[in-house]
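**Student:** Provided below for reference: sequence and predicted model.
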Amino acid sequence: MVRTFFRKMLRYLSSEDDSDDDLDEDVEEHCTCRRRKFVRRNHIQGHERLYHDYFVENPVYPSNLFRRRFRMSRPLFLCILNEVVANEPYFVQRRDNIGRLGLSSMQKITVALRMLAYGVSADFMDEYIHISESAAMESLKKFCETIVSIFSAEYLRAPPVNYTINGHDYTMGYYLADGIYHKWQTFVKTTPSPRGNKNKHFAKAQESARKDVE
């Protein structure tokens, strides 16, 4: 089921390039072609800002804010980053044809996680991370594919699920989630501002179990 979820996510993502991709200004184009807008992003500045905000010994934002914004602890993020970089060359920082350093692994993985956690658009993190829309989309696709490849055998097993509630038979599992996630059938979210004993009991039980899952 989890693999199916990631496959649906990948199919859902648009593969179209954005109009402000990082292109070489010196490239000549025919007059009949539409010239794509060039945005000179400072990838190094974007990486340094991210690194000093969250990953130095005394970061700007402490561990509790890291967990809130990344939906995981800093050690877990670094563990995932190291595994992803070791198994997928796309996330290794490289230089382009004229020697400029490209996006770092932290930038690519951070934008992928923010898009998954918050459901934001591909260019939402551009001003902070300094990443184009097309690069953000590519990072998300590569990240999902790599996570499935590395961790599916241990953490994404998704064994067959069969259970009955109120006389109804179910053959799919589900995930307990909070309000930030998409409205998909596989996500069971809590009731905001519950009224009545039934809704209050459900919200309390859901939130208590969700903490263990997270």
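**Tutor:** Looks like it arrived, so ask away.
**Student:** for the rest of this, base every contact and every neighbour count on C-alpha atoms.
**Tutor:** Noted.
**Student:** what's the first-to-last distance across stretch 90-100?
**Tutor:** Stretch 90-100 has an end-to-end distance of 16 Å (criterion: CA to CA, to the nearest Å).
**Student:** so which residues make contact with stretch 145-160?
**Tutor:** For stretch 145-160, the surrounding residues in contact (CA atoms under 8 Å, 6 or more residues apart in numbering) are 1-3, 6, 83-84, 87-88, 171-172.
**Student:** so can I have JSON lines of the residues you listed showing secondary structure?
**Tutor:** What follows is these, written out as JSON lines (DSSP: H, G, I helix; E, B strand; the rest coil):
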{"residue": "M1", "secondary structure": "coil"}
{"residue": "V2", "secondary structure": "helix"}
{"residue": "R3", "secondary structure": "helix"}
{"residue": "F6", "secondary structure": "helix"}
{"residue": "E83", "secondary structure": "helix"}
{"residue": "V84", "secondary structure": "helix"}
{"residue": "N87", "secondary structure": "helix"}
{"residue": "E88", "secondary structure": "coil"}
{"residue": "T171", "secondary structure": "coil"}
{"residue": "M172", "secondary structure": "coil"}
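**Student:** here's the one I want to compare it with:
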Amino acid sequence: MFRRRFRMSRNLFLRIVDGIQNHDVYSIQRSDSLGRLGLSTNQKATDALRMLVYALPVDATDEYIQIGESTAIQCMQRFCRAIVEVFAEQYLRLLTANDVARLLYIGKQRGFPRMLGSLDCMHRRWKNCPTAWAGQYAGRSGSPTIILEAVADYDLWIWHAYFGMPRTNNDINVLESSSLFSNLAQRIALPAHYNIGSKEYDVGYYLADSIYPKWSTIVQTIHAPRGQKKQYFAMKQESCRKDVERAFGVLQSRFAIVASPARDWKKNHLHDIMKHAL
């Protein structure tokens, strides 16, 4: 029952509660001047998680946890910020040599030696986008959205995420603005030596769709493939590239707040919510 309601195990919930309690004094239960105890850490964490997992309105948890609307908003904001500051270094970090070796091994087993993951973008609707910003955040659909760029592997581990670009940008603009290839441009990327034909490469590559530029670090599919070899390559590339699409689907199903229109007014709060979910 605990896993069904909280979308996580009890041990994971207690680990999160201990982490934010040791990091942010706001989450600690305190008493007022009359000696009355305030909200406990479990109540604050439960309120934040129910809004994140089920996309509940702010006042929907009032009867369940006995918490006011303004306090519920503050609890979720402080909860997401604490999660990012405590756990981001462990889960949202640069690749290590062991991580690269594991990704290269998985790519080789799937028929793409030296593949580091699948690259793509998703859009999250911003319902309460400020009117002054609506023009740059609204694209052809007419609704303001914010772009999330991510790289995911077969295990749905999103090891690169870049969130915050307006909807009027395409995937190429997001790629140029993100830090995905910044280390590669500075010649400090982890090595991944391999050969394709008679040509040698010293960096890994990513699977992406046709909108991305034709770089040596991005492998696209073949449109209208002719011949058995090209058809087989297109089939394998498209099947492996769906890793990041599966990751987006699991992310939105696990945290309904990511799939629903964002009701926050400030962009930094949306950024913390997205990084918390990742």
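**Tutor:** It's in. These numbers come from a predicted model, not from an experiment.
**Student:** hang on, the earlier thing: for ChimeraX, what selects the buried ones among the contacts of stretch 145-160 of the first structure?
**Tutor:** Selection of the buried residues among those in ChimeraX, burial being defined by 16 or more other CA atoms under 10 Å:
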select :1,2,3,6,84,88
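**Student:** tell me the one of the contacts of stretch 145-160 of the first structure nearest L116 of the first structure?
**Tutor:** In terms of CA to CA, no member of the contacts of stretch 145-160 of the first structure lies closer to L116 of the first structure than F6, at 10.8 Å.
**Student:** need the contact list for that closest one.
**Tutor:** Counting by CA under 8 Å, 6+ apart, F6 of the first structure touches 144-145, 148.
**Student:** so the longest helix along the first structure matches what in the second structure?
**Tutor:** Taking DSSP state H as the assignment, the helix of the first structure that covers the most residues is helix 133-155. In the comparison with the second structure, helix 133-155 of the first structure aligns to the range 69-91 (TM-score structural alignment).
**Student:** okay, buried residues for the matching stretch please.
**Tutor:** Judged by neighbour count (16+ other CA under 10 Å), stretch 69-91 of the second structure contains these buried residues: 71-73, 75-84, 86.
**Student:** can you give me the strands for the stretch 51-200 of the second structure?
**Tutor:** For the stretch 51-200 of the second structure, strands defined by DSSP state E, counting those that start in this stretch occupy the ranges 115-125, 145-152, 158-166, 194-196, 199-201.
**Student:** against the first structure, where does the longest one fall?
**Tutor:** Aligned by TM-score structural alignment, strand 115-125 of the second structure corresponds to no residues of the first structure.
**Student:** just the buried positions in that strand, please.
**Tutor:** Quick answer for strand 115-125 of the second structure (16+ other CA under 10 Å): 115-121, 123-125.
**Student:** re the thing from before, can I get the contacts of stretch 145-160 of the first structure in JSON lines with distance to S104 of the first structure?
**Tutor:** As requested, these are exported to JSON lines (distance: CA to CA, whole Å):
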{"residue": "M1", "distance to S104 of the first structure": "32"}
{"residue": "V2", "distance to S104 of the first structure": "28"}
{"residue": "R3", "distance to S104 of the first structure": "27"}
{"residue": "F6", "distance to S104 of the first structure": "24"}
{"residue": "E83", "distance to S104 of the first structure": "15"}
{"residue": "V84", "distance to S104 of the first structure": "13"}
{"residue": "N87", "distance to S104 of the first structure": "15"}
{"residue": "E88", "distance to S104 of the first structure": "13"}
{"residue": "T171", "distance to S104 of the first structure": "41"}
{"residue": "M172", "distance to S104 of the first structure": "38"}
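**Student:** closest to S73 of the first structure among the contacts of stretch 145-160 of the first structure?
**Tutor:** After measuring the contacts of stretch 145-160 of the first structure against S73 of the first structure - CA to CA - the closest member comes out as E83, at 15.8 Å.
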